[in-house]
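Engineer: What shape does this take:
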Amino acid sequence: MGKEYGSEPLGKVLYSGRRPRRRREWRGFRDTWYDYTRWLYYLSVLARFMMKPNNFKGFFRYRWMSNYLAVPDFMDRHTEGLRGTALRLAHEGIGLIVIDMTLSLTDMFKADPEIGNDTELSKKMVIFDENMMSTIMGGFRNLKWVSYEVPAIYASSFMCQEGVMHYVDKTHEYGVPTDVCPMPAAELGAAIDDDLPKIGACAVQCNTTCDGSLMGGGLMARSMGIPTFQLASPIRHRQESVQEYAGEEILNAIHFIEEQTGEKFDWDYLFENMARFNDETKEFLEWLEINKTPYPQLLGATLGFYRYGEYMAAGGRSPLFLETSKKITKLATEAYRNKEMACKEYRHRAILWGVQAAYYTAFPNWLMNCWGIVPINDMLCCVSTEMVSTTDKHQALLDLGYLYENMIMRSRSNGGYETGVEDLFRICEQMNADMVIMYVHIGCKSMAGYHGLFEEEARKRGIHWIWVNHNLMVPYDGTRRDMRTEVNRYMRTILKEEPVDPSLEDFDDSLCW
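Structural biologist: Okay, the predicted model is just below:
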């Protein structure tokens, strides 16, 4: 046992029996002490959060809040096996997302008429669909962006694998067919169960990734009881002819928010925030350049979680994200120069494609620790890296339109063959990947038609292709163990390889958070 990767069998230490954590992982004194102090820090964040009366009331008012008791375990799962810089990158990136979530919840409960009842704050809030990035709010200096679906449903299922099953069941009882994607089903179920705060002056939704989301958005709009704008971004977003329309839709959304809140859009404030957003994009591009090398640093869940929060939620409005991004770049660059690795062996470089299982976001960590499969890039990170104009208003509208066309998930499930198939293999070539882990979300119909095309193109290029089935927020339809088994079978039967850590090949974690 010690500071070296693979110095102890993680499967026996972390998953002896179905309950996790027989003891904490020993990483050598320096890394173990660092990890333990961070773990204590997250507990202190939760304690300070709960000490505020509104948040304490919110914990007992909303069923989904109990999932956040698992935050320390959530961080443990996403740092399993990590040492040195990789461990610090995970805590810097994912840890900030946890902190940002507590700030958002604090505002929500303060405005909630059943808890804090701050009506003035509520009038300053604009509610966004959880599939929508927040960027246009960068032009409203005195308003607050809120997406209560994110902490209530999306993040809840990250924390606890069965965290939103109650709401999915509620939607099915309501009469919605059971083959609808669990995400909009869970969001609708929370609304049916009266388990979402009734806050905000108005709401903005988007024509997201699929018919299920559109259905959920329409029903959610009814339950909100506030004016709602449906942002209709073009589906064929790679066509130049649609960009003027995309910009007009952004302008329509801005005018809607102005009319409902009485606030005037501040172009100077937008340009200030977009300058920061552009700088964040530049830092992200640096991480991708490092990941193209034999010593990648920002990997799997660390890259994914942080980029989701920075790109979709922060949208350039928070200086803390840019500060953290620069710190991450500094750490990653130094680790690259020192040729540091994030696991014991680098056997395969993989691109993660498709929609990941929300109940198993630590799956990339298992890939590294068990099989030496290094997750170089994630489909949900493969969004626009174009800069937004900070001087020209018309060009800024076009650039914002392009951003909203390329929101996470939407950028791949919409747009046709070029974005769904061709881009994947272009990215494989750019990132020097020899493997694709294809998440198959069985409740999603958007990419099902590409199945044969994917396999055909992979064979042409000699890329290993592993299908991993799941059902996003419903673990019973494809458990964590089932997901691992599909990788195990491929690695043993096709590649004839032995695991790096045999103790992780098969274990029962059905009762884990």
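Engineer: Could you use CA atoms for every contact and neighbour count after this?
Structural biologist: Noted.
Engineer: Which strand or helix spans Gly6?
Structural biologist: Using DSSP states H and E, Gly6 sits in no helix or strand.
Engineer: burial measure for it, as a count.
Structural biologist: A count of neighbours around Gly6, defined by other C-alpha atoms under 10 Å, yields 19.
Engineer: what's the nearest residue to it if we skip its chain neighbours?
Structural biologist: Lys344 (5.9 Å; C-alpha to C-alpha, 6 or more residues apart in numbering).
Engineer: this one as well, want them side by side:
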Amino acid sequence: MGRKINSEKLGSLYYGKRTKKRREWRGAADTWYDYTRWLKNWSVMAKFMAKPANLKGFFRYRWMGNYLAVPDFVDRHTEGLRGPQLRIAHQEFDFIVEHVCDTISDLFRADPKCGNDEEFSKKLVVFDENMMSQIMNGFPNLKMVCREIPIVYTPSTVAQDGVLHYIDVAEEFGLPSDVCPMPAAELGCAIDDDYPLVGVCAVNCNTTCDGSLMGNGVEARRFNIPSFQLAVPIRHMQQSVQEYGAEEVANCIRFIEEQTGETFDWDHYFKCMETFNEETKLFREWLDISKTNHPQVIGNNVALYRDAYYQVGGGRDPRFLENDQKITQLAYKGYEKKVPCVSEVRHRAVLWGVQAQYYTAFPIWLQNCWGILPLIDMLSLTSTELYSTTDKQQALYDMADLYMKMNMRNRSNGGYEVGVDDLWRFCEEFHADMVIMYEHIGCKAMAGYHGIFEEQAKERGLHLIWVTHGLMDPRKAGRKDMRDEVNRYMRTVLREEPLDESLEEFQDENNW
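Structural biologist: Got it, this is the predicted structure:
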């Protein structure tokens, strides 16, 4: 027990029906810092609950109960961290807590069942879960809310059983049980009448699969507001599809203008994209550091946060840039002092495939238990290009490029070049000797690559570990099942012993 990494048996902290026996001891300075940030998150949630509309929403909507597990969620994602990595993690995750509270406050303010602010609701454009927000940079008088993120996506992340009720509702309604849990949960929530009915119009995208596309169509009937389906090409690497993608973006802009009476403001769009470009430059610096022997922003410290500012922030919220700058300072401080992420680096890994939403803390377990550094994950490796801030026509192509390279579809549906070839390229760039291959059992998108991954990893001398999961349904393959697949490989194939043997087998079913 102490200041050094791996100085405490983390698995021994988990205890029976309670989540943990006590808080982790990290040495005086880090323990005090971690505790003050824990208190800060509780204060953010307390201020959120102090608003009458939010209090009404807490008792009206079933999914709100999951947010009581937020402090535990942050604890799981900072487990074992010290020094710069601990501070980077809190800088990211604590801001996500604050940002999600802001989003839910907007929903409840406009919701007829809670705040019933009709004028504010007329300023809201509702986006679906996987929609990039950049198109709204041209509408400074409007506000974008991602419908499913605080209602389905985040609850399944902070509490592993957070959306099981909605999945069951969808199946009872007649949806086949082998459909991906994400669109099933979103549909079940609509059937259960658990969405705040807000906004003047909605924009959906042809997301990652037919299941999501089907869900958007059915949900649109429940919301009963004008909806636009942004159908950008999936094979986004082909030059021939770029013109069509730009046309779809232009059509979407016209739709929002017609429904809201607002006119697209190019000056405001370009100003926001300047911010977005600065965020991208900082992300590139994080990646460059991760390619060295002293990576800093890895695993949990990049996976979820990248989704937030790349997709939801989109350059419009300057707080993300301020946060990124602080993270970058911490990263360089750790790099210059050669601060290690683990007590012993056994393997450098690229995480590929779509991660389990109910176990986003899996990367931190990899490094704490086995000394596997999860350098980067597939969902974070979206676009790192800088986009035009002067040319209107080029900006349409840029927006199309962003929508074609959204999270959850950039690699899984973009074709062989981005789904397979890019994996080996990233392994080489990041000097990785291992691939952790997430295999979502309800997803058909990358199933055809299974044998190809096996053969080509063998040819390149890379260790390939398949980790099966059910995305939002842990009943199909739970957290323990995911860990067991890694444990078996590490012991039987590589003949290695864990850095922390207490993390091989422990109970973590509870949320808080």
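Engineer: Wait, the residue nearest to Gly6 of the first structure touches Lys3, no?
Structural biologist: No - assessed by C-alpha atoms under 8 Å, Lys344 of the first structure is found out of contact with Lys3, at 11.3 Å.
Engineer: And the lengthiest helix in the first structure, what's buried?
Structural biologist: In the first structure, taking DSSP state H as the definition, the longest helix is helix 84-111. Within helix 84-111 of the first structure, the residues that count as buried by 16 or more other C-alpha atoms under 10 Å are 84-98, 100, 102, 104-111.
Engineer: picking up where we left off before, for the residue nearest to Gly6 of the first structure, give me its contacts.
Structural biologist: Contact analysis of Lys344 of the first structure by C-alpha atoms under 8 Å, 6 or more residues apart in numbering lists Tyr5, Gly6, Asn369, Gly372, Val500.
Engineer: Could you look up the SS state of the residue nearest the centre of the second structure?
Structural biologist: The centre of the second structure sits closest to Leu304, judged by C-alpha atoms, centre = their mean, with a distance of 3.7 Å. Following DSSP: H, G, I helix; E, B strand; the rest coil, we place Leu304 of the second structure in the helix state.
Engineer: Next one: it from Ile256 of the second structure, what distance?
Structural biologist: Distance, Leu304 of the second structure to Ile256 of the second structure, by C-alpha to C-alpha, to the nearest Å: 29 Å.
Engineer: again, but for Thr78 of the second structure
Structural biologist: 40 Å.
Engineer: neighbour count winner among the two?
Structural biologist: Between Thr78 of the second structure and Ile256, Ile256 has the larger neighbour count (other C-alpha under 10 Å), namely 25 against 22.
Engineer: close enough to count as contact, that one and Pro226?
Structural biologist: No - applying C-alpha under 8 Å as the test, Ile256 of the second structure and Pro226 come out as separate, 9.7 Å apart.
Engineer: between those two, what contacts are shared?
Structural biologist: Cys201.
Engineer: count of residues packed around the residue nearest to Asp194 of the second structure when sequence neighbours are not counted?
Structural biologist: Nearest non-adjacent residue to Asp194 of the second structure, counting by C-alpha to C-alpha, 6+ apart: Tyr61, 6.0 Å away. Per other C-alpha under 10 Å, the neighbour tally for Tyr61 of the second structure reads 14.
Engineer: So what does Tyr61 of the second structure match up with in the first structure?
Structural biologist: Matched to the first structure by TM-score structural alignment, Tyr61 of the second structure sits across from Tyr62.
Engineer: unless I'm mixing things up, that match is touching Asp194, no?
Structural biologist: No - at 9.1 Å, Tyr62 of the first structure and Asp194 do not qualify as touching, with contact defined as C-alpha under 8 Å.
Engineer: What residues does Asp35 of the first structure make contact with?
Structural biologist: Applying C-alpha under 8 Å, 6+ apart, the residues near Asp35 of the first structure are Leu87.
Engineer: Does it lie in a helix or a strand, and which?
Structural biologist: Here Asp35 of the first structure is assigned to helix 29-51, by DSSP H and E.
Engineer: quick revisit: which member of the contacts of Lys344 of the first structure is positioned nearest Phe454 of the first structure?
Structural biologist: Gly372 (23.4 Å; C-alpha to C-alpha).
Engineer: okay but that closest one is in contact with His348, surely?
Structural biologist: Yes - using C-alpha under 8 Å, Gly372 of the first structure makes contact with His348 at a distance of 6.6 Å.
Engineer: intersection of neighbour lists for the two?
Structural biologist: With C-alpha under 8 Å, 6+ apart, Gly372 of the first structure and His348 have no common neighbours.
Engineer: List the buried residues of stretch 333-351 of the second structure.
Structural biologist: 334-335, 339-342, 344, 346-351.
Engineer: Please apply the same query to stretch 116-130 of the first structure.
Structural biologist: Buried-residue list, stretch 116-130 of the first structure, by 16+ other C-alpha under 10 Å: 116-118, 121-130.
Engineer: ranges for the strands of the stretch 301-450 of the first structure?
Structural biologist: 348-353, 373-378, 435-441 (DSSP state E, counting those that start in this stretch).
Engineer: For those strands, give me a markdown table that also has distance to Asn365 of the first structure.
Structural biologist: Listed next are the strands of the stretch 301-450 of the first structure as a markdown table, based on distance: least, C-alpha to C-alpha, whole Å:
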| stretch | distance to Asn365 of the first structure |
| --- | --- |
| strand 348-353 | 12 |
| strand 373-378 | 9 |
| strand 435-441 | 13 |
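Engineer: What segments of the stretch 51-200 of the second structure are strands?
Structural biologist: Using DSSP E, counting those that start in this stretch, strands in the stretch 51-200 of the second structure cover 124-127, 143-146.
Engineer: Tabulate these (TSV), appending distance to Asp391 of the second structure.
Structural biologist: Formatted as TSV, the strands of the stretch 51-200 of the second structure follow (distance: least, C-alpha to C-alpha, whole Å):
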stretch	distance to Asp391 of the second structure
strand 124-127	25
strand 143-146	24
